[in-house]
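> Structure of the sequence below:
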Amino acid sequence: MAGCKNLIGTFMLQIIVLALFSLHAEGQGLKVGFYKKSCPQAEGIVSKVISDVMAVAPSLSGPLLRMHFHDCFIRGCDGSILLDSPKGQTEKFSPPNLSLRGFNVIDRVKLALEKACPGVVSCADIVALVARDVTVATKGPHWKVETGRRDGKVSLITDPINPVTGLPSFTSNITVLKQSWSLRGLSTKDLVVLSGGHTIGMSHCSSFEERLYNFTGKGNNGDTDPTMDQNYVARLKLKCKPQDKTTIVELDPGSFKTFDDSYYKLVTKRRGLLQSDAALLNDPETRAYMIKSTSHGSTFFKDFGVSMVNMGRIGVLTGSQGEIRKVCTKTN
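Next comes the predicted model:
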């Protein structure tokens, strides 16, 4: 009985922590043009590096955009996703983050900024600016990025997989997804808009294998997710065999290197690759937005910029909090 009480107490504490966390999602201290005087060329430097990278490695656009999401959802947008440790015990090495790529691009941007303006631009701001610039580089929308974040000093491998405060899974249902966004001060609209970022990028077969071969968990290879378009299932099975851990598949077949609204068209046709994509059809608000985004009245591009700004305000460190790292992979 005592053990049960302790478990309930721990759970309630985590809820309280998250509630407080979401109260700090207003982004106080952030502003557009924060480096106007201290490093006026900062955004131009980031843009130039990203332009050079995208010219030779456009497939990094998806992972670099996702990096901002994975950073902000754990401890807020503080650059904690970037930290290394001698024993690999930071967020970067947690299972949900092992598929992230492009950390060397962040390092390249930081190096260029340190050369121009030593000790001025935070790694957390670099992640936010890079997310915007890879979106623009793939023909997506441009938005004004609020800056002024400072870098956190803590990064734990267990944080992204915490059952209460961790990253939402690609197998999450709509209830879990809405709760995860809400606890971080984000709306249901932010959820469906930011999910549209899946218009660029790839996913490993292992992320959706159960939808193809073992949906009910009974071990029957013919047990597919009945909500998926069966023609789409057949095509995926040609690419992904059971237990395939290495093959990657386009999240938005046909235009995965171009930021557009075709993601919504695919999901509404029951061709969303991940369960968390398909789950957006199970809520009146998210479903209505998806249908709207398949029409000429789509506001997706404008909305995406707004929701990215909202996400970029989660749990930020400003003023005298945190630090400005000299190198993004380690604290000063």
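
> Going by C-alpha atoms from here, please, whenever you check contacts or count neighbours.
Noted.

> I'd like the distance between the closest residue to residue 245 other than its chain neighbours and residue 294.
Spatial nearest neighbour of residue 245, chain neighbours left out: residue 206 (5.5 Å); criterion: Cα to Cα, 6 or more residues apart in numbering. Distance, residue 206 to residue 294, using Cα to Cα, to the nearest Å: 29 Å.

> can you map out the strands along the stretch 51-200 of the chain?
Ranges of strands in the stretch 51-200 of the chain, per DSSP state E, counting those that start in this stretch, are 146-147.

> What segments of it are helices?
With DSSP state H, counting those that start in this stretch, the ranges of helices along the stretch 51-200 of the chain come out as 61-72, 103-116, 123-137, 174-182, 188-195.

> As JSON lines, these with distance to residue 265 and mean neighbour count would be great.
Formatted as JSON lines, the helices of the stretch 51-200 of the chain follow (distance: least, Cα to Cα, whole Å; neighbours: other Cα atoms under 10 Å):
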{"stretch": "helix 61-72", "distance to residue 265": "19", "mean neighbour count": "25"}
{"stretch": "helix 103-116", "distance to residue 265": "31", "mean neighbour count": "17"}
{"stretch": "helix 123-137", "distance to residue 265": "19", "mean neighbour count": "25"}
{"stretch": "helix 174-182", "distance to residue 265": "19", "mean neighbour count": "18"}
{"stretch": "helix 188-195", "distance to residue 265": "13", "mean neighbour count": "20"}
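
> CSV please, covering the ones you listed and showing distance to residue 210.
Listed next are these as CSV, based on distance: least, Cα to Cα, whole Å:
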stretch, distance to residue 210
helix 61-72, 23
helix 103-116, 30
helix 123-137, 30
helix 174-182, 18
helix 188-195, 21
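
> quick one: which of the ones you listed is nearest residue 30?
The closest of these to residue 30 is helix 123-137. By Cα to Cα, the value is 10.1 Å.

> helices or strands next to that closest one in the packing?
helix 42-56, helix 61-72, helix 103-116 (3 or more Cα pairs under 8 Å, 6 or more residues apart in numbering; DSSP states H and E).

> Return the distance of residue 170 relative to residue 209.
From residue 170 over to residue 209 the distance is 12 Å, taken as Cα to Cα.

> So for the two, which residue has more residues nearby?
Neighbour totals were compared for residue 170 and residue 209, and residue 209 leads with 21 against 16 (other Cα atoms under 10 Å).

> this one next, for a side-by-side:
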Amino acid sequence: MMVSSRITSWAALALLFFIAVVAHTANGHDHLSAGYYAKTCPNVERIVWSVMANRVGGGRMAPAVLRLFFHDCFVNGCDASVLLDATPFSESEKDVEPNTSLTGFTVIDEIKSALERDCPATVSCADVIAIASRDAVTLLGGPTWNVPLGRKDSRFAARREFTRAHLPSPNDNLTELIRMFGELGLDARDMTALSGAHTVGMANCMHYRGRVYGTSNTKYNIDPSFAESRRQLCPPQGPIGDAGKAPFDVTTPMKFDNAYYRDLIAHQGLLNSDQALYGGGGVDNLVEMYGTDGDAFGRDFAKAMVKMGNIPPPKGMPMEVRLQCSKAN
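Just a heads-up that it's a prediction; the model follows:
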């Protein structure tokens, strides 16, 4: 009887331990901290910075890496699900517009490979994206910040319709943008600051064609000379994809600064969803402040990036530290 009681007690403790482990695995964002890898992988940030500086520098791949972080966190939280390839049993978020134009995957893979050599099976791909996106901003002349770490990687990507529904559209209005960001715990100030990521990078013709030709359902004031210059790159009809790429910010397209907001004030936002931030809406004062005070923009952007990086995956989501970022273990 005593033996049976001991076995029962042991089984109960084992069950409690299992539940605790599963809960931690499913909610890997509960205890994020900048020093998460201090003992297990102390060189993690140096390794990420080294690869980013060598592969990205101030070039076009930096905005691509930054964009990966946004598109990952907006769909089921910051869980690196955007990196997963499709399998016979699982869809891929990569195959859904606007993710079909995402790049930067090879940079993340190179960072992950370097980390696997230094500290195997330790640093999640989700943390790699978070650190790399911060370094991308810094390498382009923008602010830096301490990145809370300790995320885990999802074993599954979101379904295509879910992915499409949770990514902002180039034609979203201000109300829709505030709603989408708000559902993720990000307020209007966060949304306005994070939109400043469009101070770098480019958009495909298919995403701004309707704005510069005045044919989109969403219409905002546009500077006539700006519209004409964009039409030179983007014919009214033609191939989609990479054709007619244009920078969000014509003046300093590869410098992370506050020029994006000055463009909006001049009605030179490339996308309708950009110009939606200025022109009689509720965030005009923020756009004007960021347009005149680059330091204020940098501070708010850094805070909002940390806040966005804290978006957790859904409770109960199977999580792990992937050994390869493109597939589950």
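
> overall similarity of the pair, as a TM-score.
After superposition, the two chains reach a TM-score (TM-score structural alignment, normalised by the length of structure 2) of 0.86; 299 aligned residues with a Cα RMSD of 2.4 Å.

> can I assume the residue nearest to residue 245 of structure 1 is in contact with residue 249?
No - look at residue 206 of structure 1 against residue 249 with Cα atoms under 8 Å: they stay out of range, at 10.3 Å.

> picking up where we left off before, look up how far residue 159 of structure 1 lies from the residue nearest to residue 245 of structure 1.
22 Å.

> how about the strands in the stretch 201-329 of structure 2?
For the stretch 201-329 of structure 2, applying DSSP E, counting those that start in this stretch gives strands covering 202-203, 246-247, 319-320.

> Can you lay out the ones you listed as TSV showing distance to residue 126 of structure 2?
Shown next, in TSV, are those (distance: least, Cα to Cα, whole Å):
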stretch	distance to residue 126 of structure 2
strand 202-203	24
strand 246-247	27
strand 319-320	10
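
> Which among those strands is found nearest to residue 261 of structure 2?
Closest approach to residue 261 of structure 2 among those (Cα to Cα): strand 246-247, 14.1 Å.

> residues in structure 1 aligned with that closest one?
Alignment of strand 246-247 of structure 2 against structure 1: residues 249-250, by TM-score structural alignment.

> The matching stretch vs structure 2, average offset?
Comparison of stretch 249-250 of structure 1 with structure 2 after fitting gives an average deviation of 0.5 Å (mean Cα distance after the TM-score superposition for structure 1).

> for the helices of the stretch 51-200 of structure 1, which one sits closest to residue 6 of structure 1?
Closest approach to residue 6 of structure 1 among the helices of the stretch 51-200 of structure 1 is made by helix 174-182 (23.4 Å; Cα to Cα).

> any idea of the angle that closest one forms with helix 188-195?
100 degrees (axes from the mean of the first three to the mean of the last three Cα atoms, to 10 degrees).

> most residues in a single helix of structure 1, which one?
As assigned by DSSP state H, the longest helix anywhere in structure 1 is helix 2-23.

> Give the closest residue to the counterpart of residue 321 of structure 2 in structure 1 in space, chain neighbours not counted.
Using TM-score structural alignment, the partner of residue 321 of structure 2 in structure 1 is residue 324. The spatially closest residue to residue 324 of structure 1, leaving aside those adjacent along the chain, is residue 122, at 5.0 Å (Cα to Cα, 6+ apart).

> need the contact list for that neighbour.
By Cα atoms under 8 Å, 6 or more residues apart in numbering, the contact set of residue 122 of structure 1 is 148, 149, 150, 151, 323, 324, 325.

> possible to save these as a markdown table with distance to residue 10 of structure 1?
Shown next, in a markdown table, are the contacts of residue 122 of structure 1 (distance: Cα to Cα, whole Å):
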| residue | distance to residue 10 of structure 1 |
| --- | --- |
| 148 | 34 |
| 149 | 30 |
| 150 | 29 |
| 151 | 28 |
| 323 | 30 |
| 324 | 33 |
| 325 | 33 |
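
> Closest one to residue 177 of structure 1 out of the residues you listed, please.
Nearest to residue 177 of structure 1 among the contacts of residue 122 of structure 1, counting by Cα to Cα, is residue 149 at 26.0 Å.

> And the aligned partner of the closest one in structure 2, how close does it get to residue 49 of structure 2?
Aligned counterpart of residue 149 of structure 1 in structure 2: residue 151 (TM-score structural alignment). Using Cα to Cα, one gets 19 Å for the distance from residue 151 of structure 2 to residue 49 of structure 2.

> Pick out the residue closest to the middle of structure 1.
By Cα atoms, centre = their mean, structure 1 has its centre lying nearest to residue 69, at 2.7 Å.

> and residue 129 of structure 2, what does it touch?
Counting by Cα under 8 Å, 6+ apart, residue 129 of structure 2 touches 65, 68, 69, 80, 108.

> hang on, isn't the last one packed against residue 128?
Yes - assessed by Cα under 8 Å, residue 108 of structure 2 is found in contact with residue 128 at 7.0 Å.

> what does residue 127 of structure 2 align to in structure 1?
Per TM-score structural alignment, residue 127 of structure 2 is aligned with residue 125.

> Its match contacts residue 152, correct?
No - contact criterion Cα under 8 Å: residue 125 of structure 1 and residue 152 do not qualify, at 11.7 Å.

> Need the overlap of contacts for these two.
Residues touching both residue 125 of structure 1 and residue 152 by Cα under 8 Å, 6+ apart: residue 79.

> What does residue 270 of structure 1 correspond to in structure 2?
Aligned partner of residue 270 of structure 1 by TM-score structural alignment: residue 267.

> for residue 32 of structure 1, same thing?
Checking TM-score structural alignment: residue 32 of structure 1 goes with residue 34.

> Would you mind measuring from that match to residue 44 of structure 2?
Distance from residue 34 of structure 2 to residue 44 of structure 2, by Cα to Cα: 11 Å.

> who has more neighbours, the two?
When neighbours are counted by other Cα under 10 Å, residue 34 of structure 2 and residue 44 differ, and residue 44 comes out ahead with 22 against 12.

> does the more buried one really touch residue 115, like I thought?
Yes - here residue 44 of structure 2 reaches residue 115: they are 6.9 Å apart, a contact under Cα under 8 Å.

> what residues do the two have in common as contacts?
Listed as contacting both residue 44 of structure 2 and residue 115 by Cα under 8 Å, 6+ apart are residue 123.
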